[in-house]
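> Have a look at this prediction, sequence included:
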Amino acid sequence: MIHRTVSEWQYLPIEPDGEGAFTRVHADRLIAVAREATLGGEDGAGILTDHHRRLRAQQAVGVIAAPGVTCEILPKIEGLGTGDDETSQTQIRARLIHMLAVAHDLDLATGPLTTLGVQRHSLLELLITRFCEMLTDALRHGMPRRYVGHAEDLPTLRGRLDVQRQFTTLAASPQRLACRFDALSSDIALNRLMKAVVTRLAQVSGSVANQRRLRELAYIYADVAAVPATALRWDEIVLDRTNARWGALRDLARLLLRGDYQTTAHGRAPGFALLFAMNDLFEAYVARMLARALKGSDLHVVAQDRRLFCLSEPDGARRFQVRPDILVRRGTETLLVIDTKWKRIAARIDDPKQGVSQADVYQMMAYGRLYACPQLMLLYPHHGGLHVAGETGRYRVTGCADALTTATIDIAPGEGIAARLLALCAAVAPGRATPGSVAQALQA
């Protein structure tokens, strides 16, 4: 198995044929899988672009695998190295897992993930390891069971008699009784989900230790029906006080099943892709961390608000829905609109506009009018070329009192991103947070 790790926007050289080489055949297999993945687009260029002698990673991070080859794409996170050496890759991988845990509300912060990262495990293998650990621990307390309705023809009555079937289908067989009864069963939707994840991960894991763990788990679930991932009944998964601890496993299973494992049927490329758009991940991460920072105050965060439209027709029909990334609100009043952008903003000395997109400015102006909010912010990840994270520019919107601030946030480990976000918002909209929210943020 050939494995390569590359950072977003970096190139992956295609090597001459040879043992352990990443060849043109391997590159074609990865591109074929990229075309099938949701983020890839029709030509797969949303994940990898083909430059003949090299592939270039785009802004989707995660793992893409094809027969005989896997490619791990890591984000560029300032302060954690370039991603070209094992140490920086381990640090970036751990931070990416932290971002996924926060954004998707997953229990990934515990366990020996940091130690495993040093051992050259990819993001996928780390997530598989954590899933196996969590599932094994949950099963020590017993596999979930529920009473399930059964209908069987038995020699003695069990439960209640199905009168209609008894006197129609079994009319000529009085020695059999049409019984309907409830029986405690492990063949339920939650266990079918866990078996589906175990089966899928066994197909894509390249770790000997993970394969052993998955075989042991598959044996435990041998009596549970095998259901394809596309046919799983999520609506039938019931979590109550008796099985609440399975909530974290359900959420992690949902994340892992986002990967597209294709078979050769219908001409689709065999492979697996567990990928995340960094724009979306950065947005969800910032929204969650800011919500934590404001906990205990009279402010709250609304992510992806979809209530308003730009235009309305004479008949009242609304057109062009807006969807700002983050709103900071007090009650029904919007105090701050934030749009996150996973791109490197330029220093003022290099570009007076700092590389800010004109379309993004127009979009923020529309948000200010629609939400009657004078404080607007475009938020980018920090990088070393800007020297200090925080506010990088403040502008007045022509013709009104609205103000647009451009700013960066350092997402590398440190004193706490929640505190940094709160300080940044307080600088843009001073006097909006209570002392309680500051104390909460400093503990994050």
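Received the coordinates, thanks.
> only C-alpha atoms for contact and neighbour calcs from this point on.
OK.
> Now do the helices in this protein.
24-36, 86-103, 113-118, 123-139, 163-166, 189-204, 208-220, 247-256, 278-293, 358-370, 417-428, 435-442 (DSSP state H).
> who wins for proximity to residue 399 among those helices?
Between residue 399 and those, the shortest gap by CA to CA is with helix 358-370, which sits at 11.2 Å.
> hang on, residue 408 packs against residue 393?
No: counting by CA atoms under 8 Å, residue 408 stays clear of residue 393, with 10.0 Å between them.
> and the comparison structure, right after this:
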Amino acid sequence: MVDLRFFEYDTVDVALSDRRARRLDSEAGRYLSVTPHPDPEIWSVTAREYVGTLVVDDMRILIRPKIRPENLFLLLEVGLPEQAWRKEDFDYEINPDLLLSLVSFYARTLETTLARGLYRSYRNRNEDLKAIRGRIDFGRQLSRARLPMPVACRYGEFTSDVLENRGLRAAIRLSLRVAGVPPSDRRRLMRELVAMEEVSDTPVSGDDLQRIHYTRLNDHYRPALGLARLLLDNLTLVDRRGGTTAASFMVNMNDLFERFVTERLRHALHGRLTVEDQTDDYLDIEKAVRIRPDLRFHHPGSGSVTYVGDIKYKLTSDAVARSADYYQLLAYTTALDLPEGVLIYCQTDGGKPAGKITVRHAGKRLHVRPVNLSGSPAEVAREIEVLATWIADRSEHVRPRTPFWLARPA
């Protein structure tokens, strides 16, 4: 087994045969860049924006983030207290396999979540029954050529076999197939699997879990479902001859950072600004060119956008925003008729990015604001609060607030 270990965006020179290099490029081109080296027996392997564990044939690649391990777990799950991931954070510093640390994190979070009991809710059922239950579905019943039995019924069933529990169960079954999970965590997962025996084993995707509507009744499920979604979206298992299973788990740090900043800003700006993420709009009058800003802000009760932002995970080496990112933000500010916008960058090392540029002949002000992930989780939280206050102030400065009774619907 060839074992490679390096950090995101780093390049390592590796002795690989042509066959192995081509195989790695074809199977892992989404996560790695494989290019020839001046030495014919050496290949340069460059990590992209993904971190985690990647298995290709007999090659195992471990890619670690450049941020602090505890802040990686902070990004993985918004809303859990810092002490909740301390053990996994410590384990990850010793063992660079992110997948095993995440499965342990999921097992412990799930145990705490289900200690309050399984969430139950009403689910609409349409069944043909010998006795009437709920309401008769006359449309289906009358389409049966006057057959009196069975009766087409429509009723609500109070059950634990709901999407929330099916998602947790699917992630449990996937986690139990991962090799190397500590016995204590495997026992935790098995106990919770038994407790969910009434829940059906139906295919569930991460996108399905994203559509869950949270209320006060299921809000305590949110952290566990967030971790389940990560596992369902990013964990790939491949069965091999000999009864072994190879597991690849790769997390896109761009997506992770974007989701983290969005949710934290939404929480910090609650009551001051409404935060919309990934909302479709158009660059042109003819609506032929679609745009999708990461962040749009408007005042509660008003449909008028007062500020726009875009989130980027990586700074350039000289700590100045990339030209393509400025062009993108300029398009957003122009299409939304705003005098300025902000690029939110992840800062892990190096100096602070440029604070503002003003576009020639257009007067658009394009700000760059960093979120430094090299500090403690408490320091990261303070940076988000400062950023939220800055956005709220700029929103007031750019476009005066309209009283809600005068605002027209969008």
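Cool, got the structure. No experiment lies behind these values; they were computed from the predicted model shown.
> before we move on, back to that, need the helices of structure 1 in JSON lines (columns: distance to residue 333 of structure 1 and mean neighbour count).
Formatted as JSON lines, those follow (distance: least, CA to CA, whole Å; neighbours: other CA atoms under 10 Å):
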{"stretch": "helix 24-36", "distance to residue 333 of structure 1": "43", "mean neighbour count": "21"}
{"stretch": "helix 86-103", "distance to residue 333 of structure 1": "25", "mean neighbour count": "20"}
{"stretch": "helix 113-118", "distance to residue 333 of structure 1": "42", "mean neighbour count": "17"}
{"stretch": "helix 123-139", "distance to residue 333 of structure 1": "40", "mean neighbour count": "20"}
{"stretch": "helix 163-166", "distance to residue 333 of structure 1": "62", "mean neighbour count": "14"}
{"stretch": "helix 189-204", "distance to residue 333 of structure 1": "41", "mean neighbour count": "22"}
{"stretch": "helix 208-220", "distance to residue 333 of structure 1": "50", "mean neighbour count": "16"}
{"stretch": "helix 247-256", "distance to residue 333 of structure 1": "33", "mean neighbour count": "18"}
{"stretch": "helix 278-293", "distance to residue 333 of structure 1": "16", "mean neighbour count": "22"}
{"stretch": "helix 358-370", "distance to residue 333 of structure 1": "12", "mean neighbour count": "15"}
{"stretch": "helix 417-428", "distance to residue 333 of structure 1": "16", "mean neighbour count": "20"}
{"stretch": "helix 435-442", "distance to residue 333 of structure 1": "18", "mean neighbour count": "17"}
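> what residue of structure 2 takes the place of residue 97 of structure 1?
Counting by TM-score structural alignment, residue 97 of structure 1 lines up with residue 73 in structure 2.
> now for residue 52 of structure 2: what does it line up with in structure 1?
Taking TM-score structural alignment, residue 52 of structure 2 has residue 62 as its aligned residue in structure 1.
> number of nearby residues for its match?
Look at residue 62 of structure 1: counted by other CA atoms under 10 Å, it has 25 neighbours.
> Name the nearest residue to it, sequence neighbours excluded.
In this structure, residue 62 of structure 1 finds its nearest non-sequential neighbour in residue 275, 4.5 Å apart by CA to CA, 6 or more residues apart in numbering.
> try residue 109 of structure 2
Residue 109 of structure 2's closest residue in space is residue 224 (CA to CA, 6+ apart), at 5.9 Å.
> Check residue 179 of structure 2 too.
That would be residue 245: by CA to CA, 6+ apart, it lies 6.9 Å from residue 179 of structure 2.
> now for residue 226 of structure 1: what does it line up with in structure 2?
Checking TM-score structural alignment: residue 226 of structure 1 goes with residue 201.
> Can I get the helices of structure 1 in TSV including distance to residue 300 of structure 1?
Listed next are the helices of structure 1 as TSV, based on distance: least, CA to CA, whole Å:
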stretch	distance to residue 300 of structure 1
helix 24-36	38
helix 86-103	17
helix 113-118	32
helix 123-139	31
helix 163-166	58
helix 189-204	33
helix 208-220	41
helix 247-256	24
helix 278-293	6
helix 358-370	18
helix 417-428	12
helix 435-442	11
